[in-house]
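1. Return atomic coordinates for the entry below.
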Amino acid sequence: MTPDHIHRRRWAILAVLLLSVLVTVLDNSILNVAMQTLAQPSPTGLGASQSELEWAVNSYTLVFAGLLLTGGVLGDRLGRKKALLFGMALFGVASALCAYAGSPAELITYRGLMGIGSAFTPPATLAIIAQVFEPEEQPRAIGIWTGVVGLAVAAGPIAGGALLEHFWWGSIFLVNVPIVIVALIAMVVLVPESRDERAGRLDPVGVLLSIAGMTLLVFGVIKGGQLGDFGRPEVWGTGLGGLAVLAGFVLWERRTDHPAFDVGYFRDRRFTGAVAAIGVCSFALMGVAFFMVFYTQSVRGYSALETGLLMLPLAAAQMYFAPRARHVVARYGPRAVCAAGLLVNAAAFAGFLLLGRSTPIWVLAALFALMGAGLAHVFPPATVMIMNSLPREQAGAGSAINNVFRQVGGAIGIAVLGSLLSAAYRRGVEGQFDALPAETRHSAGESIQATLSAAARLGDEGRAMVGPANDAFIHAMHLAAITAAAASVFGAVIVLVTMAGRPTPQRETEAAGAGSPQPREAEAQR
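-> I've put the predicted structure just below:
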């Protein structure tokens, strides 16, 4: 039971936790609209190359994904409030350093530092929610949490566009600092400390294996996306190396008597189905969000701020439906709701086939709203299932698993769908660059933005390249969108198969003082 004095202020605690989630997610999506500015020479930008811009994003993703499980485990063992305060403080300091970075290399380094701080934040917030809310209220609280995450993803481009119109590029990072300061003060005052009182000593081998495995896997995915070729030895070799290390992590965790995370929980089909749903949903969502920015800005000519405003229907739908999804789950069950949400997403992604060079923009807004409604019926029930499948003592590790699958799924989606988009686009513009010098033709075909930049340098002679480039991009976008739709349908099938049956939630079993033993104990008794 939650102590009365904590129970009474649970909604204030949730508000503080949401503030920390909002600022960390918001900043990551803000950066997406600043790419063009950062590519310009100083003092307007940093004169960053395409590769440097990619690593400004990827250094954060790589470190964040690699340390998520570690952040959750350390929070469970050492204290979730301590982990949250450390993560937010480091995030704030790194944000200030990013704002005044003097070179692309410094920005990449400080973004990695931000990733370290962020890795301690989402696991701690969900774990604290699991501590201060009773099971019957958790679906509502987690629905609000996922709704705010969706709001932050959509609000990031709006905030970034507004800041870039009035201030220098560093403002997109500096804006974090006062928010972090307010959040830290509120956390010290309101958020209670909690930890796994039954945890044994730390598992440094397991922690190091998880860091190494996740880092290698995500690096391979990112590198494959950059090169547009997953057949290169440095890509598949690194990815397979990461999978091998993660296999070693699983073997170690099964043998040690003080595991960082009990992998036996993956035998719970509800737990496994939930993390699979989150991974597949993130794969499709992040991959589509990546190329939609180029459609709105490069093909349709909208500004960064206008592009952000187009995301509002997605945020509004998530904010409305996510807290209410628990009612649908209560009536139809989580399996049916998650599968239906994924199918709604598939329909939204397939709807991108309607988009062309002059399609009314309300069509895109409607598709975003449909997407938001689908996401709101996948992430909240899946997250609740993950958190309720574990004992409260391991809430941080469970939250970390949730975020690992969300982050890795998104990274793979960007890499795979981005590579598919790039390859299809390059095929579509072959033979269109005869007017360019031979040494610049390859780079001009890397992306539609590169083509438009090359065309602009040619002046009137380059205008003939614009139409074919737009057509090639739209065709490539359609191919990537239908792939995302197929992935969502596949995810719905996985959910229907893996979520069959409703095993008794771990916490309900503990509360009843009876029932099946813990996964590791059950294994030992067989």
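2. from here on, contacts and neighbour counts on C-alpha atoms
-> Noted.
3. how near is the spatially most central residue of the chain to Ala48?
-> By C-alpha atoms, centre = their mean, the chain has its centre lying nearest to Gln407, at 4.2 Å. To Ala48, Gln407 is 25 Å away according to C-alpha to C-alpha, to the nearest Å.
4. contacting residues around the residue nearest to the centre of the chain?
-> 61, 65, 279, 282 (C-alpha atoms under 8 Å, 6 or more residues apart in numbering).
5. And the helix or strand containing Pro381, what does it pack against?
-> Assigned by DSSP states H and E, Pro381 falls within helix 379-388. On a contact count with 3 or more C-alpha pairs under 8 Å, 6 or more residues apart in numbering; DSSP states H and E, helix 379-388 meets helix 138-166, helix 269-294, helix 325-332, helix 334-351, helix 395-428.
6. One more, so I can put them side by side:
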Amino acid sequence: MTRLRSADLRSIWLIAIACAAVSMVVAAMAALNTALPDIAIDTGADSGQMTWIVDGYTLALAALLLPAGAVGDRYGRRGVLIVGLFVFAIASVLPVWISDPTQLIATRVLAGVGAALIMPTTLSLITSGVPESRRALGVSIWAAVAGGGAIAGFLVTGILLEFFTWHSIFITFAASAVLTAALCFTIGSSRDSSPGRFDVAGSLTSILGITGIVLGLLEAPHRGWADPLVLIGLIGGIVLVVAFVFLELRRASPLLDVRLFTNRAFGSGSLAIAMQFFASFGVFYLMLQQLQLVFGYSPLQSAFALMPMVAGVGIFALLGNWLAVRFDALRFVLAGGILLAGVGIVLLGIVHYETYWTAIWIIVLCAIGIGLATASSTTAIMSNTPLDNQGVGSAVNDTAREIGAAIGIAVAGSIMAAGYSNRIGAVADNARTQLTAAGEQRIAAGDQLGGQMLVQQAGQAADHIRRSLAEATAVVERLADRAGPLAAQIAHDAQDAFLEPMRQAYIVLGAVLVASAFVLAWLAPRRVVTVSPDAPTAGDDIPAADGAAQENVGVGARAADASAPPRTDTAPD
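-> The predicted structure follows:
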């Protein structure tokens, strides 16, 4: 009994540290969005540089996840986690002394490198270091933390900006990373018991391929899908990913055994993870603008408004994973959760609501759907990955998240940009005409200086109104004192131009999820762990498991002895 309690405490401590580390990585993806206006003022960053202050981190993280996961498997997951935390801490503290936007972008890329070392090792430490009886719970908690980390980032950033400058965000991340790195010395480590030759060619191909795809997706909303850089990134990235697959099929020690995707649980789990983050980050992109620019919420109020999403995902992640594992209901949990989330997002576009509180039930519905599918997706991926390759399995899980999020933002952003642009032209032209006329009237009335200022600002105001609702709102605030009725008209018309494409974007995001739910209903097996395709029986016909051997049956299990425990080191790597 004492030994059992000791093992449980070690597992709880390991899960807590892993979740603390992954929460920083996910929070850092979202945290700076709230602080961008202040950063732009202090550093002189233009709109393109502001975008890359956020996207530089995401790009480096997504591109390096697979090689970073393999490095953790090869050299020890705890050691790689500690290195990643220190890199993350250094990259986070450097902006305190930086005033140049290009240098700030470089520090964000460096932070993304550290995050890539952190994220896959956190999950693989749980799946390789927590006893089988507690593993599903550990994965559920990790998935809930990773799913809610972005909103936690908004919340923490909003609180810090209420009292301090934007530098406090970086200081908080740096201090948290150093503390977590110190705590990591109290947990054990694990690694591949017989690593083969490191796959340099596969690593380079995967890095370049994912970089191209993510770069194209990140730039598409701003440049347009026909822009040469976007096309080169997307087409070149896809070609490199195809080359990566052929390369990995021919290697004795591949970076990623792509045959794992022929395992229905692994493949459906990867698809479900991508769809969840496609939906959640697309919705975050739209809803944060809606809350702040339409409902008039502050950044901090917006973060609190999204807390029901965190609660729903956290609670139903535990429930969904329990249902999938306990009742062999993976197919129903994945497909049902994605379908529920899709219906909820479609309702956000169909139902007309004037306040946040009249839409909260729809937000909760979306959260329940995403929560049901999130942990069970990760469990399906990790349970069908060889024990020695848990870092790579975790990296697949995380890469699916990053690419799904990038696609969601790209789709939502492109629909919004095109729809707003098509509708706002007449509003901008009318604003220019009325500002020019108002300025000329002031000049005629003897207010030469005030009139000339209005005439000069007419063209600039029209350009700002055309760019986005955020810039149109800034124009309205500047005009409120001098041209109140015109400012009110611009605010009303600009919001109308924003709301219709926003609803269309919600409907498209939701429709994609509904369609993917039907795919998952066909693709996903009943059980979390399935037999290999060349086994005599199908995955859905496996008799009830009675031990660890059944837990590790699968395509990936052919690559390693599934019944052997992972190699664990209690000393530092």
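7. TM-score for this pair?
-> The TM-score (TM-score structural alignment, normalised by the length of the first structure) is 0.92; 513 aligned residues with a C-alpha RMSD of 2.4 Å.
8. Show me which parts of stretch 470-481 of the second structure are buried, residue by residue.
-> By 16 or more other C-alpha atoms under 10 Å, the buried positions in stretch 470-481 of the second structure come out as 470, 472-473, 475-476, 479.
9. could I get those as TSV with distance to Gly337 of the second structure?
-> Below are those laid out as TSV (distance: C-alpha to C-alpha, whole Å):
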residue	distance to Gly337 of the second structure
Ala470	33
Ala472	38
Thr473	37
Val475	42
Val476	41
Leu479	47
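10. out of the residues you listed, who's nearest Phe164 of the second structure?
-> Ala470 (23.4 Å; C-alpha to C-alpha).
11. In which helix or strand does the equivalent of Gly71 of the first structure over in the second structure reside?
-> Superposed on the second structure with TM-score structural alignment, Gly71 of the first structure falls opposite Ala68. Using DSSP H and E, Ala68 of the second structure maps to helix 47-75.
12. I'd like to know which of the helices and strands packed on helix 379-388 of the first structure lies nearest to Ala485 of the first structure.
-> Of these, nearest to Ala485 of the first structure by C-alpha to C-alpha is helix 334-351, at 4.1 Å.
13. State the span of the second structure onto which the closest one is aligned.
-> Under TM-score structural alignment, helix 334-351 of the first structure corresponds to residues 330-347 of the second structure.
14. that older thread, widest-spaced pair of the contacts of Gln407 of the first structure?
-> Most distant of the contacts of Gln407 of the first structure, by C-alpha to C-alpha, are Thr61 and Gly279, 15.1 Å apart.
15. Would you check how far apart Ala220 of the second structure and Val239 of the second structure are?
-> 18 Å.
16. And those two? Which one has more around it.
-> Neighbour comparison, Ala220 of the second structure and Val239: the larger count goes to Ala220, with 23 against 15 (by other C-alpha atoms under 10 Å).
17. what residues are up against the more buried one?
-> Applying C-alpha under 8 Å, 6+ apart, the residues contacting Ala220 of the second structure are 227, 230, 410, 414.
18. so what corresponds to the first one in the first structure?
-> Under the alignment defined by TM-score structural alignment, Asp227 of the second structure is paired with Arg232 of the first structure.
19. And stretch 477-486 of the first structure against the second structure, how far off on average?
-> Compared with the second structure after fitting, stretch 477-486 of the first structure deviates on average by 0.5 Å (mean C-alpha distance after the TM-score superposition for the first structure).
20. Gly269 of the second structure maps to what in the first structure?
-> By TM-score structural alignment, Gly269 of the second structure lines up with Ala274.
21. I meant Phe163 of the second structure, not that one.
-> Counting by TM-score structural alignment, the partner of Phe163 of the second structure is His166.
22. count of residues packed around Ile105 of the second structure?
-> By other C-alpha under 10 Å, neighbour count at Ile105 of the second structure equals 21.
23. Can you name the residues that contact Gln504 of the second structure?
-> 349, 415.
24. I'd say the match of Gly269 of the second structure and Ile494 touch.
-> No: under the criterion of C-alpha atoms under 8 Å, Ala274 of the first structure makes no contact with Ile494, lying 9.6 Å away.
25. between those two, which one's more packed in?
-> With neighbours defined as other C-alpha under 10 Å, Ala274 of the first structure and Ile494 compare such that Ala274 has more, 28 against 18.
26. Leaving out sequence neighbours, find the closest residue to that one.
-> Ala382 (4.6 Å; C-alpha to C-alpha, 6 or more residues apart in numbering).
27. Just list the residues touching that neighbour, thanks.
-> Applying C-alpha under 8 Å, 6+ apart, the residues contacting Ala382 of the first structure are 274-275, 277-278, 334, 338.
28. Please say which position in the second structure it maps to.
-> Using TM-score structural alignment, Ala382 of the first structure lines up with Ser377 in the second structure.
29. Tell me the residue in the first structure aligned with Leu509 of the second structure.
-> With TM-score structural alignment as the criterion, Leu509 of the second structure matches Ala484.
30. my read: that match touches Ala347, true?
-> No: if you go by C-alpha under 8 Å, Ala484 of the first structure and Ala347 don't touch, sitting 10.1 Å apart.
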